[in-house]
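Q: With the input below, show me the fold.
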Amino acid sequence: MRSALNFRKSSYSPNESACVEVADLPHGAAIRDTQNRSLGHLTFGAAEWRAFLRTLRKGRF
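A: Model (predicted):
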C-alpha cells in the first residue's frame, strides 16, 4: 500500500501564483505545480535532487 505524499510549498517559490510544492521521499523528492495538482507530480532521485538544489542556490536557472 502506498502512503500519501506530504507536499509543502517550496521555499524557492516566489509567490502564491507561481507555487511549486515539494514532498520528501526516502531517496529523493517529488514536486508538483500548486495550481495543477490533478496533473500529478515528478519524482527525483537523491543525486538528481541535490544537483537541482545546488543549481538553484547558485542562481543558474
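Q: rest of the way, CA atoms for contacts and neighbours
A: Will do.
Q: What segments of the protein are helices?
A: 46-58 (DSSP state H).
Q: hey, where'd the strands end up in this protein?
A: 8-9, 20-25, 28-33, 42-45 (DSSP state E).
Q: Can you say which of those is nearest to L56?
A: strand 20-25 (13.6 Å; CA to CA).
Q: Can you give me the buried ones in the closest one?
A: Buried residues in strand 20-25, defined by neighbour count with 16 or more other CA atoms under 10 Å: V20, E21, V22, A23.
Q: for comparison, sequence B:
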Amino acid sequence: MSSRRADLTSVTWRKSSYSNSDGGNCVEVSDDFDGLVPVRDSKLPEGPAVVFGTSAWTAFISDVR
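A: From the prediction side, this is the model:
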C-alpha cells in the first residue's frame, strides 16, 4: 500500500450532474489526474476527499447506475 497522497490544492472540481440545485446531496469529482479520481462533498470543500483508482471509480459508477 502506498503512502503517497495526491496534491488536491489546485485541482478543478466539477459537480455531479445528479446533484440537486438547492445545495444538498452534492458530490464533486476532479478529472485532473491520470489513473485517479478524487471525490469530495461540495458542501465541505475544505474537508477530506476520497481518491479512487480509475477502475474502482468506473466500477462504482457502473454499480450505482
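Q: Once they're superposed, what TM-score comes out?
A: Scored against TM-score structural alignment, normalised by the length of structure 1, the superposed chains reach a TM-score of 0.75; 56 aligned residues with a CA RMSD of 1.7 Å.
Q: Tell me which two in the buried residues of strand 20-25 of structure 1 are the farthest apart.
A: Those two in those that are separated most widely, counting by CA to CA, are V20 and A23, at 10.3 Å.
Q: where do the contact lists of the two overlap?
A: I31 (CA atoms under 8 Å, 6 or more residues apart in numbering).
Q: Now render the strands of structure 1 as a markdown table, adding distance to F52 of structure 1.
A: As requested, the strands of structure 1 are exported to a markdown table (distance: least, CA to CA, whole Å):
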| stretch | distance to F52 of structure 1 |
| --- | --- |
| strand 8-9 | 17 |
| strand 20-25 | 13 |
| strand 28-33 | 11 |
| strand 42-45 | 9 |
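Q: Could you pull up the contacting residues of the aligned partner of L42 of structure 1 in structure 2?
A: Matched across to structure 2, L42 of structure 1 falls on V50, judged by TM-score structural alignment. Going by CA under 8 Å, 6+ apart, V50 of structure 2 touches P38, V39, R40.
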